[in-house]
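1. here is a sequence with its predicted model. Questions after.
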Amino acid sequence: MNWLDETMVGFDTETTGVSTERDRIVTAAVITRRGGEVSTRTWLIDPGIPIPEAASAVHGISTSQARAEGVQPPAALEEIATALASALDAGHPVVAFNAQFDLTLLENELARHGLPSLASRLSRGEVRPVIDPLVLDRKMDQYRKGKRKLIDLCTLYSVSVVADDLHAADADVLATLELVHALAAAFPAMRDTPLDSLHDLQADAHHAWAVRFGAWLKSKGTTEDLPEPAWPVARVTAAPSSTTAAPTTAGGETGALF
């Protein structure tokens, strides 16, 4: 028996946009998988700012629905952070597709609402172990051409997804958990690599990719929104504030199936 046969905790968010600094969490899912048993927790949050139409078109949550049915951010964020911290301190990996986005956004949201960071809640003081199928696929098959969104990797590795549930945080988490097993079947060395070593491998792999991709973007004249080399959490920049951030015009989340 190895870590693939033990407990894994999946995490995903749907958001007001694609900025980990400015945008807010609208829905979130934390799914614990123990063998064949699955436990799901989901949240609908009033983000405190308008949800752009482009974002609503992705995840289906409007500003009016979030305000009417969503809980206030501090309560939900505290529950999410507590669930993830409990898993990580128990040695269970948090699994997230493009984990840097969701975990950095969460840390910024916690800071914005004056709550303790996820890292500060952990006995080791850092967010680990994390498993990110996007980073692993880039590392294991780095020269393959084509897109690497969640739906692309699910298709490539024969992971079934339910079309009607695309862009729901819980559906994305379930697909991501299945994708981890599919990747391990394709690259058996994953199965025999201890979690801490696999975490460090991903951190190194993401850093190398971000530096390389950032240099390419700069060569094309791009100087803003360059990839952050730190993984699984990038810089936390949000200052404590409840509702003053301006809404973004870009919608969706980077872990989306499309």
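-> Good, I have the coordinates.
2. only C-alpha atoms from now on, for both contacts and neighbour counts.
-> Will do.
3. run a quick neighbour tally on residue 184.
-> A total of 16 residues lie near residue 184 under the criterion other CA atoms under 10 Å.
4. OK, contacts around it?
-> If you count contacts by CA atoms under 8 Å, 6 or more residues apart in numbering, residue 184 has them with 190-191.
5. what about the helices in the protein?
-> When secondary structure is read from DSSP state H, the chain shows helices at 53-59, 63-69, 73-89, 99-112, 133-140, 150-156, 169-186, 189-192, 195-219.
6. just put those helices in JSON lines and tack on distance to residue 231.
-> Below are these laid out as JSON lines (distance: least, CA to CA, whole Å):
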{"stretch": "helix 53-59", "distance to residue 231": "25"}
{"stretch": "helix 63-69", "distance to residue 231": "30"}
{"stretch": "helix 73-89", "distance to residue 231": "16"}
{"stretch": "helix 99-112", "distance to residue 231": "6"}
{"stretch": "helix 133-140", "distance to residue 231": "10"}
{"stretch": "helix 150-156", "distance to residue 231": "19"}
{"stretch": "helix 169-186", "distance to residue 231": "18"}
{"stretch": "helix 189-192", "distance to residue 231": "19"}
{"stretch": "helix 195-219", "distance to residue 231": "5"}
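7. included below, for side-by-side comparison, is a second structure:
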Amino acid sequence: MTSDAPAGSRPWTQCPRATFDLETTGPNPRTARIVTASLILIAPDGEVLRHGEWLADPGVPIPEEAAAVHGITTEHAQEHGAPLKQVVYELASAIGGLFSDGVPIFAFNAVYDFTVLARELRRCEMPDLAPYPVLDPLVFNKKVDKYHKGKRTLSNLTQEYGVELENAHTSAADCLATERLAGAMTRKYPQLDMPAGELHDLQIGWAKEQAADLQAYFDRIGKTSKVNGDWPVQPDSERS
């Protein structure tokens, strides 16, 4: 395939791509508020072309357990953060522009970040995003290494694949490491090296299969939790 082929028909590794990460007030994507965000645009050769970062005042107290993860306290966010509505608008505009240009966006556990953003847009009475194409190394890993031993955290997987991750749980560090992890994973599993749109569509099915497997496990051990297989955005209803 020549480099003159349309971007949508080339494997994602031959195209510009972006990577996105949020740090928030909590683990539930339907209720979490954005605290920091990073969005990085990367050239086909891996060079960082643009790097955007945001710090928001979420308008609510940041729980101590969340601050312990990402290091941003309520006081720091109130003093240095931009109004949340401004951050949501700027971030969604930047992401929407990339999607409009056909640029795929990576996110590790993308369903969390894109669900958080979708809920923030709704609270701010802003238009919804249509997240496409999205690429998620966590979904990749569950597909190509189904019986993986150990936790599938970003920290563990980057270590396993030899990807540098400094300052973990800062949105900027997690953001870049996610794209680098996807590259390392694709070198090991070349079946992932396909056009981003095709890979996005496959991940919808993979995520449902992975959720069904987890649900079956929960049912076997008597755990009553219900697993949501929607991807890359969860619906409003509390099913997970």
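-> Sure thing, it's come through. Everything numeric in this text was worked out from a predicted model, so none of it was measured.
8. need the TM-score from the superposition.
-> TM-score for the superposed pair, counting by TM-score structural alignment, normalised by the length of structure 2: 0.90. Supporting figures: 227 aligned residues with a CA RMSD of 1.5 Å.
9. pick the most buried one from the helices of structure 1.
-> Taking mean count of other CA atoms under 10 Å as the contact definition, the stretch among these with the greatest mean neighbour count is helix 99-112, which reaches a mean of 24.
10. circling back to that earlier point, for residue 238 of structure 1, find the nearest of the helices of structure 1.
-> Shortest separation from residue 238 of structure 1 across these is recorded for helix 99-112, at 5.1 Å, computed as CA to CA.
11. other SSEs contacting that closest one?
-> For helix 99-112 of structure 1, the contact count by 3 or more CA pairs under 8 Å, 6 or more residues apart in numbering; DSSP states H and E identifies strand 8-15, strand 25-34, helix 73-89 as packing neighbours.
12. on that earlier part again, out of the helices of structure 1, which is closest to residue 46 of structure 1?
-> It's helix 63-69; of those, that one is closest to residue 46 of structure 1 (CA to CA) at 4.7 Å.
13. residues in structure 2 matched by the closest one, start to end?
-> Aligning helix 63-69 of structure 1 against structure 2 (TM-score structural alignment) gives residues 74-80.
14. what about the matching stretch, how far off from structure 1?
-> On the superposed models, the aligned residues of structure 1 are on average 0.7 Å from stretch 74-80 of structure 2, with distances taken as mean CA distance after the TM-score superposition for structure 1.
15. contacts for that stretch?
-> Outside of stretch 74-80 of structure 2, the residues within contact range by CA under 8 Å, 6+ apart are 35, 55-58, 60-63.
16. which one of these has the most neighbours?
-> residue 35 leads these on contacts (other CA under 10 Å) with 29 neighbours.
17. so what's that one up against?
-> Residues near residue 35 of structure 2 by CA under 8 Å, 6+ apart: 22-25, 55-58, 72, 77.
18. run the last query once more with 6 Å
-> When contacts are counted by CA atoms under 6 Å, 6 or more residues apart in numbering, residue 35 of structure 2 touches 23-24, 55-56, 58.
19. what of residue 149 of structure 2?
-> Going by CA under 6 Å, 6+ apart, the list of residues near residue 149 of structure 2 is empty.
20. residue in structure 1 paired with it?
-> Matched to structure 1 by TM-score structural alignment, residue 149 of structure 2 sits across from residue 145.
21. trace residue 39 of structure 2 over to structure 1, please.
-> Structural alignment (TM-score structural alignment) places residue 39 of structure 2 against residue 30 in structure 1.
22. any idea how far residue 169 of structure 1 is from the spatially closest residue to its match that is not a sequence neighbour?
-> Closest residue in space to residue 30 of structure 1, ignoring its immediate chain neighbours: residue 11 at 4.7 Å, by CA to CA, 6 or more residues apart in numbering. Noted for residue 11 of structure 1: a distance of 8 Å to residue 169 of structure 1, by CA to CA, to the nearest Å.
23. list the residues that contact both of the two?
-> Looking at what touches both residue 11 of structure 1 and residue 169 (by CA under 6 Å, 6+ apart), the common residues are residue 29.
24. can you find the partner of residue 102 of structure 1 in structure 2?
-> Using TM-score structural alignment, residue 102 of structure 1 sits opposite residue 113 in structure 2.
25. next, the contact list for residue 209 of structure 1, please.
-> Residue 209 of structure 1 is in contact with no residue at all, counting by CA under 6 Å, 6+ apart.
26. if we go to 8 Å?
-> With contacts defined as CA under 8 Å, 6+ apart, the neighbours of residue 209 of structure 1 are residue 229.
27. and if you look at residue 24 of structure 1?
-> If a contact means CA under 8 Å, 6+ apart, then residue 24 of structure 1 has 15-17, 47, 105, 109 as its contacts.
28. run the last query once more with 7 Å
-> Contacts of residue 24 of structure 1 were listed using CA atoms under 7 Å, 6 or more residues apart in numbering, and they are 15-16, 47, 109.
29. determine which two of these are furthest apart.
-> With distances taken as CA to CA, the most widely separated pair in those is 16 and 109, at 12.4 Å.
30. before we move on, the earlier item: I'd like the helices and strands packed on helix 99-112 of structure 1 as TSV, with distance to residue 114 of structure 1 appended.
-> As requested, those are exported to TSV (distance: least, CA to CA, whole Å):
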stretch	distance to residue 114 of structure 1
strand 8-15	20
strand 25-34	16
helix 73-89	8
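31. among the ones you listed, which is nearest residue 131 of structure 1?
-> strand 8-15 (9.2 Å).
32. so which residue is smack in the middle of structure 2?
-> residue 107 (2.3 Å; CA atoms, centre = their mean).
33. gap between it and residue 137 of structure 2?
-> When distance is defined by CA to CA, residue 107 of structure 2 is 7 Å away from residue 137 of structure 2.
34. again with residue 76 of structure 2
-> 31 Å.
35. likewise for residue 65 of structure 2?
-> Taken as CA to CA, the span from residue 65 of structure 2 to residue 137 of structure 2 is 26 Å.
36. kindly report the same for residue 193 of structure 2.
-> Noted for residue 193 of structure 2: a distance of 12 Å to residue 137 of structure 2, by CA to CA.
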